[in-house]
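*Asks:* my questions concern the predicted model and sequence given below.
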Amino acid sequence: MSQSETPEAPNPPSRAPGLLRSSGVVGVMTMLSRVLGLVRDMVIARYFGAGASADAFFVAFKIPNFLRRLFAEGAFNQAFIPVLSAYLTNGSVSEVRGLINAVAGGLGLILLAVTLVAMLGAPVLTGLFAPGFLDDGVKFALASDMLRITFPYLLLISLTAFAGAILNSYDRFAVPAFTPVLLNLAMIGAAIFLSPLMQEPVMALAWGVLIAGALQLFFQLPFLMRLGLMPRPRVDYRHEGVIRILKLMAPALFGVSVSQINLLLDTVLASFLQTGSVSWLYYSDRLSELPLGVFGIAIGTVILPNLSRKHAAQSKEDFAATVDWAVRAVLLIGVPAALALVLLAEPLIATLFHYGAVTDLDVVMSAQSLRAYSLGLLAFMLIKVLAPGFFAREDTKTPVKIGVIAMVANMVFNLALVFPLAHAGLALATSLSAWLNAMLLWRGLAREGAWRPQPGAVRFLLQLLVANVVLAVVILVLSQPVPSWLAASGVDRTLDMAILVAAGAGAYFVALGLVGMRVRHFRRR
């Protein structure tokens, strides 16, 4: 089909779906993905536990996954979506297509070159990201071999993020949010069906990552075709839009992905600690990321194109009100989620992972780092909704300054806490630096008038306090001692946890209703 024969790409709807509804769609899809992600981790824990082979895979997977979050879903998305939104608001369809084609060509060429270099230098990358593995030749070689297989995932998933950013800019949020489900399904299938066929069973997980990358990319292409925006890659680094994106991306690499850099530093230092430390941090991080992904990232995903269009239309009051709406939505979910993770750390780890090769010690140690990560959960979520307030206005200088401050602070916290608290100290350092990052972002938006508390802020905070006290009381009354959770069967643990979750969530939302909070208070277009 020729370019002239492609269907006209629609303009963004003048009456876009409500933010609550759009966030709900993304949240539901992300919840499905995260639940399957937990199933994936349960399968991995059952088959591979927290030993040397599991540590090697998590490092081989973390490196491209870290770069994906840093580059594709971090810097690129935050730079590309505001520029694309400006083209959608002020440009023609042909100009939008020209931007997409130029970005596809430039992005694809860079990613291909990076992927080839990384595959050739896999041992160097492994030594850089997990220097503690250098003393264990078998673990180091295994991680390097798997990295050669997993690293092309960065190329595939970055192009997937590019396609998803286009769809999000047209308020097609469901497809990009559903796409990560394919990663979990591929890895579950690889662990169960492929690992028994391989000489080194854990290598199956690496192949599962590569297969997932291809599935995710090809899944989104038909939806781009329906919009008439299927990219025709063209390398043109002189394109005005590409130049703007590149200028925004360089500082954005630091500004939006500091938490990912901090988590990576945890892995580097954890590689020097006792065997299992990398896995304990991984399992606890995965649990803390469930509410972060379902709610924090979902809200951030929805408001970025919305804020970008408001900025392009010079609607300052609506911009500030939208940021405040996002902050309140995060507080509504983030506070009880963090509280529940702190109070139920061992029961949650035991319910999800205490099977097969996972020992009682693994549960206890993972729970320590889960509590530490949970203390920073609200900060992680706030970063996801505050950073778009800068990037939507194409301001990348302020977040990069804040990011550098937070990253340096994290290094100091790491060194101060790793000796007395081991792996849990690394998690706590990440949480402390996240709070510093979030508070500085918040202060910056307030100073520039991009965020202002809307009427009823004090009443909202008091309602939130009452509901969370009720939640804590219900959990403490109904929960059993840790030894009982460790000794119980998988079925009993699952049933008891389901009762706890239902009772806690029910009590929380009933309490919110009794103190006067209603769903209509969060409806916003």
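*Replies:* Received the coordinates, thanks. What you see is a predicted model; the values in this text were computed from it and never measured.
*Asks:* for the rest of this, base every contact and every neighbour count on C-alpha atoms.
*Replies:* OK.
*Asks:* assign the nearest residue to G105 once chain neighbours are set aside to helix, strand or coil.
*Replies:* Spatially, and ignoring its direct neighbours in sequence, G105 is nearest to P233 (4.0 Å; C-alpha to C-alpha, 6 or more residues apart in numbering). Of the three states, P233 takes coil according to DSSP: H, G, I helix; E, B strand; the rest coil.
*Asks:* next, the one to line up against it:
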Amino acid sequence: MSRVLRASAIMAAGTMASRVTGFVKAAVLVAALGSAQMGDAYTVANAIPFILFDFLIGGVLSSVVVPMVVRRQKSDPDGGRAYEQQLVTVGTIALTLLTVVAVLLARPLILLYTDGWSPRRIEVAVMLARFVLPQIAFFGIGALAGAILNTRDRFAAPMWAPVLNNVVMIGVLAIYYLTAGQAGADVNNVSDADLTLLGLGTTAGIVAQCVVLMVSLHRVGFRLRPRFDLRGAGLGEMGRTASWTLAYVSITQIGFLVTTNIASGAGNAVPGAGNTAYAQPFQLFQLPYGIIAVSVITAMLPRMSRSVAEGRLDSVREEFSSGVRLVSALLVPAGLLLLVLGPAVTVLIYSWGNNTLDAAIYMGNVLQIFGLALVPFSLFQLLLRVFYSFGDTRTPVFIGAGNTAASIALSVLAAYALPAKYVVMGLAFAFTITYVVGTGVAWALASRRVQGLNGREVAAGLSRMYIAALPAALAALAVLWITRETTDLNALSAAIMLVGGGGLGMVLYLVIAHRMRIPEVSSVVGMVAGRVGR
């Protein structure tokens, strides 16, 4: 556990810096664009590059590239260097072609993810999409570099590079807000010059992130030499393995397509309760997952892949169970605190500029529902890495198909059964239920694969963590109630709730968990105390 903890701590520090600057970026974004029609247009346009990257390449990186590069590093006489160069060559060509095609198809792509938008609103989204779609190439090349760095146990750069992207975006959005003013939040009055600044600035941030990762890869000895001698490179094997990953991503994107269209329709009926009201809370929900779970997942996958290659299933079980307990030690209280303090978080971040207080509170209500999904969603992602460490990309497809079918059914039910104002909340609840059920299914299948996942030990640890976290949630609720009774809800009172309620809650949880001798919490406390004492 100590090795995972050290690696995770390095990544968590970078991810923390990335997420903190991401907080600022999100606040400036909503202040500049609002959370109604202009905000929704940007949200959809900027999501498409990531959708396409994920659809064709992103899933392959996380599930196929890392395990295969690890195997080639162990088996090839040159330590897999030629193989890495071949991967980067093929990836760069594929990403460039994908980017060109995507830019040409910007309009139909926007129409695919919107429902009932006005012609002007669609024109704004299409123009933004043409500027931001080149992100695909730079984001993908950077992700390839990050995957290779991870196989060499170099985790810092992939976690710190997004900070530069956020800093660039903060500057661009600040300039946009100062130059466009209130017109910047109105699709009917925003100028083409302002849209050009917004679109090109968004892509510039991803370019900077890519450059940082390529420089870091060069520093660890990788040399970018185009390699077209692909015979015997094993790319056919990768293609066969990746086909299941592409199927998995395709299935999940169907769910995203349905969610986006339902949110678009709700936003038409109730401005401020559409795509932005779903996307921004989802990003906030991803904050503790990104800082804690992603760091552990990134460190776990290469280690589990090596253990599988050496036939040591006991090491896989131990790596997984220790990772689950380590992740849950902080995600359990974080999920409960989001459930209590969701509106305080969003009012502090989003109640500025061209956005309204009511819209910020609405996003907080959505965030509260997402808080319920934090632990099951994170456990689900950890479970998928068990399959990927075996090179099994087929089983996650069937799990993903079930997840997506359940999500679509529940989302459509929410769209038809709930008033438009509550539809986005219903989508968040559908997401939560889907991952609770999906985690149970994935656990049963993964446990069968590795002959047990130390389930009793994990369940006992999680139970103790929730027992320790309940007083923390109650303390945060008390601070919330006192603050609401004595002041009006605004950014200042929200900050008091977060500092008082969130801070008191986390301190109380750490003290109780440490006294209960929950080893994962004690390890975190000990590591922090040791660093402070230096």
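*Replies:* Noted; the coordinates are in hand. In this text the structure is predicted, and so the values were computed from the model without any measurement.
*Asks:* these two touch, right, the residue nearest to G105 of the first structure and L107?
*Replies:* No - the pair P233 of the first structure / L107 is not scored as a contact, 9.0 Å apart, by C-alpha atoms under 8 Å.
*Asks:* check contacts around the residue nearest to G105 of the first structure.
*Replies:* Contacts of P233 of the first structure were listed using C-alpha atoms under 8 Å, 6 or more residues apart in numbering, and they are N101, A102, V103, A104, G105, G106, G108.
*Asks:* can you rerun that using 7 Å?
*Replies:* Residues in contact with P233 of the first structure (C-alpha atoms under 7 Å, 6 or more residues apart in numbering) are N101, A102, A104, G105.
*Asks:* what's the match for the second one in the second structure?
*Replies:* In the second structure, A102 of the first structure lines up with Q86, judged by TM-score structural alignment.
*Asks:* what's the distance between that match and F398 of the second structure?
*Replies:* The spacing between Q86 of the second structure and F398 of the second structure, counted by C-alpha to C-alpha, to the nearest Å, is 31 Å.
*Asks:* higher neighbour count, the two?
*Replies:* Between Q86 of the second structure and F398, counted using other C-alpha atoms under 10 Å, the more crowded position is Q86 (22 against 16).
*Asks:* what residues are up against the more buried one?
*Replies:* In this structure, Q86 of the second structure makes contact with R227, F228, L230, judged by C-alpha under 7 Å, 6+ apart.
*Asks:* what does L230 of the second structure give?
*Replies:* Shown in contact with L230 of the second structure (C-alpha under 7 Å, 6+ apart): Q86.
*Asks:* tell me how many other residues crowd the nearest residue to A424 of the first structure once chain neighbours are set aside.
*Replies:* The spatially closest residue to A424 of the first structure, leaving aside those adjacent along the chain, is S369, at 4.3 Å (C-alpha to C-alpha, 6+ apart). Neighbour count for S369 of the first structure, taken as other C-alpha under 10 Å: 27.
*Asks:* assign a three-state SS to S369 of the first structure, would you?
*Replies:* Assigned with three-state DSSP, S369 of the first structure falls in the helix class.
*Asks:* T275 of the first structure now?
*Replies:* At T275 of the first structure the chain is in coil, as set by three-state DSSP.
*Asks:* list the contacts for it?
*Replies:* For T275 of the first structure, the contacting residues are G51, A52, by C-alpha under 7 Å, 6+ apart.
*Asks:* what about it, distance to V124 of the first structure?
*Replies:* 21 Å.
*Asks:* ok, P347 of the first structure next?
*Replies:* As defined by C-alpha to C-alpha, P347 of the first structure lies at a distance of 39 Å from V124 of the first structure.
*Asks:* which of these two has more neighbours?
*Replies:* Per other C-alpha under 10 Å, whichever of P347 of the first structure and V124 has more neighbours is P347, with 26 against 14.
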